[in-house]
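*Asks:* give me the fold of what follows.
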Amino acid sequence: MGNKNTVSHDYMSENEHFSDAINFFMFDGEKVVLPENLDTEDVNEEAIIHKYDRLFSTQKIRDIVKRVTIKSDKNTTYVIIGVENQSDIHYAMVVRNLLYDALCYSAQVAAIAKQNRKEGKVSGNAEFLSGFTKADKIKPVITLVINWSKDKWDGPRKLSEMMIDTDPRINEWIDDYNLKLIDPHDIEDFTKFSSELGDVLEFIKRQNDDNYINDMKREKE
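*Replies:* From the prediction side, this is the model:
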């Protein structure tokens, strides 16, 4: 499993494939994000949790994280996007991604607070407590999972699917979280990919299809 994830990690670390996955998932194949719009982000995400006057440090390491610049006619948006490569189905992936996103938001707040304190920008009790001012903003975070398994993803796709049965009156107060997933077994139109990533995912889906395999062999003759 480790070797499989290493191969997929190296493959998806290439900006051409990373941007292609984003464009397929978020923009229906339109080339909105270009390879040159990507910058590598620190994959180590650390959050400091204050509890009972003690400090606990928790660190999670993502597969790949990049800063993405999305340009349109009217504005430019900066987003942090992580890709998690799964060679096997992870039945707690929803919670894992939720934690990744939360840690990334926490890290952004901590970085801004540190800079604010260094520059003496905080004033008043409210800003002093967090180091984060009313005017400060953080970048949105998106975590995308790619299923490289020969099996269709049969794990939960949102947090509510992992929950025990609860009183319906409680459900409206529970925030849900959706898994952002590219599963080749769900894809009908692989032409929406602009790189060989589409061919790779199509092979995963159709590797047991004799007609597809025979067509591939004839193309190579």
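*Asks:* alpha carbons only for contacts and neighbour counts from here, please
*Replies:* OK.
*Asks:* go through the helix or strand containing residue 99 and flag the buried ones.
*Replies:* Take DSSP states H and E as the rule and residue 99 turns out to sit in helix 93-118. Using 16 or more other C-alpha atoms under 10 Å as the test for burial, helix 93-118 gives 93-95, 97-98, 100-101, 103-110, 112-113, 116-117.
*Asks:* around the closest residue to residue 134 other than its chain neighbours, how many other residues sit close by?
*Replies:* Closest residue to residue 134 apart from its sequence neighbours, by C-alpha to C-alpha, 6 or more residues apart in numbering: residue 127 at 7.7 Å. Neighbour count for residue 127, taken as other C-alpha atoms under 10 Å: 16.
*Asks:* quick one: residue 127 and residue 139, what's the gap?
*Replies:* Distance, residue 127 to residue 139, by C-alpha to C-alpha, to the nearest Å: 19 Å.
*Asks:* thinking again about what came up before, ok, now how distant is the residue nearest to residue 134 from residue 140?
*Replies:* 22 Å.
*Asks:* thinking again about what came up before, helix or strand right after the helix holding residue 99?
*Replies:* Downstream of helix 93-118, the next assigned helix or strand under DSSP H and E is helix 124-130.
*Asks:* centre of the chain versus the next helix-or-strand element following that next one, how much separation?
*Replies:* The element immediately downstream of helix 124-130 (helix or strand, assigned by DSSP H and E) is strand 141-147. Computed by C-alpha atoms, centre = their mean, to the nearest Å, the chain-centroid distance of strand 141-147 equals 3 Å.
*Asks:* residues in contact with strand 141-147?
*Replies:* With contact meaning C-alpha atoms under 8 Å, 6 or more residues apart in numbering, strand 141-147 is reached by 79-89, 97, 100-101, 104-105, 153, 179-184.
*Asks:* after it comes which helix or strand?
*Replies:* According to DSSP H and E, the helix or strand after strand 141-147 is helix 168-171.
*Asks:* now that following helix, how far from the chain's geometric center?
*Replies:* Mean C-alpha position of helix 168-171 versus that of the full chain (C-alpha atoms, centre = their mean) differs by 29 Å.
*Asks:* burial count for residue 28?
*Replies:* For residue 28, the neighbour count with other C-alpha under 10 Å is 13.
*Asks:* can you check residue 1 too?
*Replies:* 8.
*Asks:* tally up the residues packed near the spatially closest residue to it that is not a sequence neighbour, please.
*Replies:* Nearest residue to residue 1, sequence neighbours excluded (C-alpha to C-alpha, 6+ apart): residue 87, at 6.6 Å. Neighbours of residue 87 under the rule other C-alpha under 10 Å: 20.
*Asks:* one more, so I can put them side by side:
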Amino acid sequence: MGKKDITLNAFLGDAHIFADLINGCCFQGNTLIRPEELLPLDSAQYTRTNQGKPGKKYRDLKKLWFQEEPIAILAVENQERRDFRMPVRCMRYDADEYERQIKAFEAEAKSAQSAFEPETAIRLLPVFTLVLYYGRDEWTIPRKVYDMVDFHRKARRLRGQVPDYPLRIISVKKDMDIELFHTELKEVMGILQRMDDKASMKAFFEADRAAFSQLTEQAFEVIVNCTNSRKLRKYITENREGGCVDMCRAFDEWIEDCRKEALIEGKKAGRREGEKKGIKEGEARLARLIQLLENEGRIADIFEAAKNAAVRNRLYKKYGL
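*Replies:* Just a heads-up that it's a prediction; the model follows:
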């Protein structure tokens, strides 16, 4: 697991942030799930390897939603890179969780020395997995198992009969409405949405400086790591006083630095484009001169013009090039 995933997991693992994420992404920002109703669960899940041997996989985040009694298992998978296997991965994660619940029922019945009757004993908790994609490229690869299954020719008759498994995916840049969040998740995700547009990032920051001045250290870490900004980390360190960080000053310095870098890069790109244009024009000018000299049979002058700039410029002037 990379540094970005580690810091993002630590941030989203907070019950307030986790509840805000699910409520904002799935319930239009309505407070259906409350932080105090979320209980942490071990992210390790026992499964079977491709060789059929017992194995273990780790979810990014997994919590139990509890209101006087267990209601559901809620999980979040963070993705920075697109993964065409994701629908099957999540289907397997959820199936393993259901299998874990079944085994727990079996073990409970065994310990109570009672007969295990699946039709009455098993009442599985629903398992919900949300994929949070924060990569730069658009997620255009499969969003459900059906996108991966080849229903061609005779197999098309099975379409609709084979169970599908849709992927519950939220793209931070494309799908997420940060106005539905009520915690610092709004500020963090707002910055991630604008990583490629420094002007928009600055405007977003300026519009809510008060909120940015109160961000927690975990929120800082997510922004620093996900933006790959060593300079922002440097500015945060320099603006730390008495154990607190003046995030506004650090952001001001960082965004101003980003603006200057963008201007410099823009000027460099303009010079490179001008140089390319000049080279093309020079090549076209020389090609025209060679053609004119060749038409007049002046082969010796062609070689002389190619190696001697003074001769070349004199001939350009003579032929009006």
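*Asks:* surely the residue nearest to residue 1 of the first structure is in contact with residue 153?
*Replies:* No - in this structure, residue 87 of the first structure is not within contact of residue 153 by C-alpha atoms under 8 Å, at 10.7 Å.
*Asks:* alignment lookup: residue 205 of the first structure to the second structure.
*Replies:* Under the alignment by TM-score structural alignment, residue 205 of the first structure pairs with residue 193 in the second structure.
*Asks:* can I assume that match is in contact with residue 175?
*Replies:* No - Residue 193 of the second structure is beyond contact range of residue 175, at 10.1 Å (criterion: C-alpha under 8 Å).
*Asks:* settle it for me: which of those two has more neighbours?
*Replies:* Shown here are residue 193 of the second structure and residue 175; by other C-alpha under 10 Å, residue 193 has more neighbours (21 against 11).
*Asks:* quick one: that one from residue 72 of the second structure, how far?
*Replies:* 30 Å.
*Asks:* could you do residue 266 of the second structure as well?
*Replies:* Distance from residue 266 of the second structure to residue 72 of the second structure, by C-alpha to C-alpha: 51 Å.
*Asks:* cool, residue 113 of the second structure as well?
*Replies:* For residue 113 of the second structure, the distance to residue 72 of the second structure - C-alpha to C-alpha - is 27 Å.
*Asks:* so for the residue most central in space within the first structure, what's the nearest residue that isn't a sequence neighbour?
*Replies:* Nearest to the mean C-alpha position of the first structure, counting by C-alpha atoms, centre = their mean, stands residue 143 at 1.5 Å. Of all residues not flanking residue 143 of the first structure in the chain, residue 82 sits nearest, at 4.6 Å (C-alpha to C-alpha, 6+ apart).
*Asks:* and residue 3 of the first structure, how close does it get to residue 90 of the first structure?
*Replies:* According to C-alpha to C-alpha, residue 3 of the first structure stands 17 Å off from residue 90 of the first structure.
*Asks:* what do we get in the second structure for residue 141 of the first structure?
*Replies:* Residue pairing (TM-score structural alignment): residue 141 of the first structure is matched to residue 127 of the second structure.
*Asks:* what number of residues lie near its match?
*Replies:* Neighbour number of residue 127 of the second structure under other C-alpha under 10 Å is 17.
*Asks:* and stretch 304-315 of the second structure, which stretch of the first structure?
*Replies:* Mapping stretch 304-315 of the second structure onto the first structure (TM-score structural alignment) gives no aligned residues.
*Asks:* please enumerate residues in contact with that stretch?
*Replies:* With contacts defined as C-alpha under 8 Å, 6+ apart, stretch 304-315 of the second structure is touched by residue 289.
*Asks:* first to last residue in that stretch, what's the distance?
*Replies:* End-to-end distance for stretch 304-315 of the second structure, by C-alpha to C-alpha: 10 Å.
*Asks:* go on, stretch 223-240 of the second structure?
*Replies:* End-to-end distance for stretch 223-240 of the second structure: 17 Å, by C-alpha to C-alpha.
*Asks:* that one aligns to what range in the first structure?
*Replies:* Under TM-score structural alignment, there's no match for stretch 223-240 of the second structure.
*Asks:* what number of residues lie near residue 204 of the first structure?
*Replies:* Applying other C-alpha under 10 Å, we find 19 residues neighbouring residue 204 of the first structure.
*Asks:* for it, give its distance to residue 157 of the first structure.
*Replies:* To residue 157 of the first structure, residue 204 of the first structure is 20 Å away according to C-alpha to C-alpha.
*Asks:* buried ones in stretch 196-214 of the second structure?
*Replies:* Under 16+ other C-alpha under 10 Å, the buried positions of stretch 196-214 of the second structure are 198, 199, 201, 202, 205, 212, 213.
*Asks:* now these in JSON lines, with secondary structure and distance to residue 186 of the second structure?
*Replies:* Formatted as JSON lines, those follow (DSSP: H, G, I helix; E, B strand; the rest coil; distance: C-alpha to C-alpha, whole Å):
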{"residue": "198", "secondary structure": "helix", "distance to residue 186 of the second structure": "18"}
{"residue": "199", "secondary structure": "helix", "distance to residue 186 of the second structure": "18"}
{"residue": "201", "secondary structure": "helix", "distance to residue 186 of the second structure": "13"}
{"residue": "202", "secondary structure": "helix", "distance to residue 186 of the second structure": "15"}
{"residue": "205", "secondary structure": "helix", "distance to residue 186 of the second structure": "11"}
{"residue": "212", "secondary structure": "helix", "distance to residue 186 of the second structure": "10"}
{"residue": "213", "secondary structure": "coil", "distance to residue 186 of the second structure": "14"}
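*Asks:* contact partners for the aligned partner of residue 77 of the second structure in the first structure?
*Replies:* By TM-score structural alignment, residue 77 of the second structure lines up with residue 84 in the first structure. Residues in contact with residue 84 of the first structure (C-alpha under 8 Å, 6+ apart) are 62, 63, 64, 143, 144, 145, 146.
*Asks:* helices along the second structure, start to end?
*Replies:* Counting by DSSP state H, the second structure has helices at residues 3-12, 15-26, 86-111, 118-121, 185-193, 198-207, 209-212, 217-226, 230-238, 247-295, 299-307, 309-318.
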